[in-house]
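In: fold the stuff below for me.
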Amino acid sequence: MLREGEVRIPSGCAVSAILNVKGRCINGEAITQSIACMRERSNGLGGGFAAYGIYPEFKDHYAFHLLCETEQGRLDAEELLRQNFLIDRSEPIPTRKVIGIENPPAVWRYFARVRPEKAVGCSSTAEGNLVTSVVMKINKHCDRAYVASSGKNMGVFKGVGFPEDIAAFYRLEEYEGYLWTAHGRFPTNTPGWWGGAHPLGLLDWSVVHNGEISSYGANKRYLEMFRYRLELQTDTEVVAYLFDLLHRRHDLPLELVCRVLAAPFWKDIDRMPEPQRRLYTALRQVYGSALLNGPFSIIVAHGKGLIGLNDRIKLRPLVYARKGDFVLMGSEESALRRIFGEPDEVRAVWGGEPVIVELEGGSAQ
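Out: Below you'll find the model as predicted:
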């Protein structure tokens, strides 16, 4: 299988998202129709979906989705999981044969709880660090086994193929979630492979991305200082880990996390009132290595909501819409209208200005 970096393909991608702010669940058909509407933006080298609220019977378990190219890799990954977690269920993820999906790896899921002896006196941050550490070890040390997602009551379903074919492969019409994101890939610099497809996930974070993070090298070195290991060799990986680092571990509000990643220009900071100028100067001084450069539009999902973010001068498209209790984001307005027709509100997401939407009440019903 070709790996990331072995060829160069110039490009663009498609992203889409649906959130019901009241936490009401819908099946995977709507998001599939939305991303399929933008088929011309992808080339069959990657597609994927993230879904939240899909495992209510295991809502307090970490749901590990694994992509395993070898059986030994899966067994090694399972052993790492068992050393740190109690596994209450493990099974292949249900799939069907689909024309266009060739040579898929084994796709497996584990529903697990942290072992009691490791959970004693363990804060939520420390527990998250444990999960992160195990994910990094699996990705680095287990022979061609990779963690697609590791959050609670959510999962990432991705692979090599057009996104609508990936949806059929994973039988997403059988799942119901209150939040869905989707990605159609047209790799920028690299070939498609299952581990490098989007969404990129860690804990309950998942990221879909159109564009190119030209600061990947600097961002990667910065994250490695905090023991993140980037093994999937796709620039989107840094975005997922930066959100985890800055919000979960450093406790920055999501608004400020976005202002770190797509920071105001210095000329704009200089014109701010004194309190703001001091804040944004400090953020750029402390978190300069977390700044994302390059053209990008990003949709970040987590258990409590959705974030849309463009690069500072908006070199990639991203549209926001609202229809009743549903919030929609995507690369093209047509993909949003494909779901619910005429929206109540529709507008562009401006460069460097995040759109942050949270569930009413802070959690799904």
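
In: contacts and neighbour counts: CA atoms only from here.
Out: OK.

In: any idea how far stretch 80-87 is from the middle of the chain?
Out: Mean-position distance between stretch 80-87 and its chain equals 24 Å (C-alpha atoms, centre = their mean, to the nearest Å).

In: for that stretch, buried residues please.
Out: Neighbour-count burial for stretch 80-87, counted by 16 or more other C-alpha atoms under 10 Å, picks out 80-81, 84-87.

In: one more sequence to fold, the one below, so I can look at both together:
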Amino acid sequence: MCGIIGVIDKRRQCMDGSRIRESLTMMDERGNGEGAGYAAYGIYPEFADAYALHVFFDNVSENKPALVQELESKGMIIHDEEIPTFEAGIKKVHTPWRFFFTPDTSNTPKPGTTADDIVTDIVMRVNTAHRGSLIISSGKNMGVFKASGWPEQVANLYRIQDYKGYLWLAHNRYPTNTAGWWGGAHPFNLLDWSVVHNGEITSYGTNRRYIESYGYECTMYTDTEVVAYLVDLLVRKHGLSEKLAVRALAPPFWDEIDAMPEKEQELNRALRLTYGPALMNGPFAICVATSDSLMGFTDRIKLRPLVTGEYKDRLYISSEEAAIRRIEPDIGDVHMPKAGEPVIGRVIA
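Out: Predicted structure coming up:
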């Protein structure tokens, strides 16, 4: 049911959030008012080198001091403030806050620990152990804005049109296996990775056990969180290209591999044997963003819709052709990728 839309300007030319709001609202029939959200890249140029941590607090005065202590023990807070919100017909059950943070890698217990490793550890620790605090995004020069509501309500809550980014990702949720609440709305994020998803990952249990064996903590009890962590593991930690990561997550069937040329057989067999527990089953269409790319792909038999189109320097990926045309009426033809075939747009400037 869920509606997804993503757009990237390959030359990093910024666009405000008004069009992505209109586009997501076009897919209101794919949601039920229980969750919507937006991820935007390039929105914090004045703090571009710091990690922008977006946080939900249940109670700022009670919950913020422990998080500040956690961050200051791992690095430096450059700036923090409440994220502005406005009347939008949404019950405000959490207070959104943002911290601009730089980790200190000079004194870590484990040699070779990177800034990304420190921030990942903070996210896992806070979301697991700090009651009343939830880090919902943690990348550089980007942020996630989400809540329980219709797409237009969530956009009005944060005044999405006031933000300007070169890459946007948005999602309209129809909760199925988990309750509708602010933290359960998409996008899901870790570092620069943001994920929106339509469908159901029926292999969630296997995928979750696999990712937790690498130290990730799954606290949202939803399959999209696991997808975000799988992408981080395969691409950032294991060094796979995005295409190979998709091949591991949504691989060809064995009979298709048997029909491939010998070298392709070897590669695809190796991926399936190495990353068997990461293989995702079920009907899904997924869109993944990072600071320099936007990628979309579906399950191996395409049980959920995904369409793409390009116009000038921009790539669009969505559940619906109409959503793409709402942003760019002059786009011309759209393309429907094959099952399991990734569509990737990268920045070139």
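
In: where do the helices sit along structure 1?
Out: With DSSP state H as the criterion, structure 1 has helices at 29-36, 71-84, 116-119, 124-141, 163-170, 216-224, 236-243, 254-261, 266-270, 274-286, 333-340.

In: so where is stretch 134-147 of structure 1 in structure 2?
Out: Counting by TM-score structural alignment, stretch 134-147 of structure 1 falls onto residues 122-135 of structure 2.

In: give me the contacts around the matching stretch.
Out: Contact with stretch 122-135 of structure 2 is made by 53-59, 63-64, 66-67, 70-71, 138, 183, 216-217, 219, as judged by C-alpha atoms under 8 Å, 6 or more residues apart in numbering.

In: state the number of residues packed around I286 of structure 2.
Out: By the measure other C-alpha atoms under 10 Å, the count of residues near I286 of structure 2 is 25.

In: any idea how far H198 of structure 1 is from L19 of structure 1?
Out: To H198 of structure 1, L19 of structure 1 is 18 Å away according to C-alpha to C-alpha, to the nearest Å.

In: neighbour count winner among these two?
Out: Higher neighbour count among L19 of structure 1 and H198: H198, with 31 against 28, using other C-alpha under 10 Å.

In: show me what the more buried one lines up with in structure 2.
Out: Aligning on TM-score structural alignment places H198 of structure 1 opposite H186 in structure 2.

In: what's the answer for G352 of structure 1, then?
Out: Aligning on TM-score structural alignment places G352 of structure 1 opposite G340 in structure 2.

In: for that match, what are its contacts?
Out: Residues near G340 of structure 2 by C-alpha under 8 Å, 6+ apart: 246-247, 250-252, 297-302.

In: picking that back up, now the buried members of the contacts of stretch 122-135 of structure 2.
Out: Applying 16+ other C-alpha under 10 Å to the contacts of stretch 122-135 of structure 2, the neighbour count classes 53-58, 63-64, 67, 71, 138, 183, 216-217 as buried.

In: format those as TSV; extra columns: distance to D192 of structure 2.
Out: TSV is the format used below for these (distance: C-alpha to C-alpha, whole Å):
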residue	distance to D192 of structure 2
L53	11
H54	13
V55	15
F56	18
F57	22
D58	25
N63	25
K64	23
L67	21
L71	19
S138	7
G183	18
Y216	16
E217	17
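
In: which ones among those map onto strands?
Out: Taking DSSP state E, the ones among these that sit in strands are 53-57.

In: tell me the one of the residues you listed nearest T113 of structure 2?
Out: Set against T113 of structure 2, the nearest of these by C-alpha to C-alpha is L53 (19.4 Å).

In: wouldn't that closest one be in contact with N141 here?
Out: No: using C-alpha atoms under 8 Å, L53 of structure 2 makes no contact with N141, being 10.0 Å away.

In: about what we covered before: which positions in the match of stretch 134-147 of structure 1 come out as buried?
Out: 122-124, 126-127, 132-135.

In: just put the contacts of G340 of structure 2 in a markdown table and tack on distance to D313 of structure 2 and neighbour count.
Out: Shown next, in a markdown table, are those (distance: C-alpha to C-alpha, whole Å; neighbours: other C-alpha atoms under 10 Å):
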| residue | distance to D313 of structure 2 | neighbour count |
| --- | --- | --- |
| V246 | 24 | 24 |
| R247 | 26 | 21 |
| A250 | 28 | 23 |
| P251 | 30 | 26 |
| P252 | 31 | 20 |
| F297 | 20 | 28 |
| T298 | 24 | 28 |
| D299 | 27 | 26 |
| R300 | 29 | 21 |
| I301 | 30 | 15 |
| K302 | 27 | 18 |
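
In: which one of these is nearest P84 of structure 2?
Out: Closest to P84 of structure 2, out of all of these and judged by C-alpha to C-alpha, is F297, at 33.7 Å.

In: distance check, the closest one against V7 of structure 2.
Out: For F297 of structure 2, the distance to V7 of structure 2 equals 14 Å [C-alpha to C-alpha].

In: residues contacting Q13 of structure 2?
Out: Q13 of structure 2 makes contacts with 165-166, as judged by C-alpha under 8 Å, 6+ apart.

In: quick one: map it onto structure 1.
Out: Per TM-score structural alignment, the equivalent position to Q13 of structure 2 in structure 1 is R24.

In: ok, K146 of structure 2 next?
Out: Mapped onto structure 1 by TM-score structural alignment, K146 of structure 2 lines up with K158.

In: got a list of what its match touches?
Out: Taking C-alpha under 8 Å, 6+ apart as the test, what K158 of structure 1 contacts is 46-49, 148, 166, 194, 197-199.

In: mind redoing it with 6 Å?
Out: Contact partners of K158 of structure 1, counting by C-alpha atoms under 6 Å, 6 or more residues apart in numbering, are 47-48.

In: quick one: it from H183 of structure 1, how far?
Out: Using C-alpha to C-alpha, we find K158 of structure 1 at a distance of 9 Å from H183 of structure 1.

In: what is in contact with the two at once?
Out: Residues touching both K158 of structure 1 and H183 (C-alpha under 6 Å, 6+ apart): 47-48.
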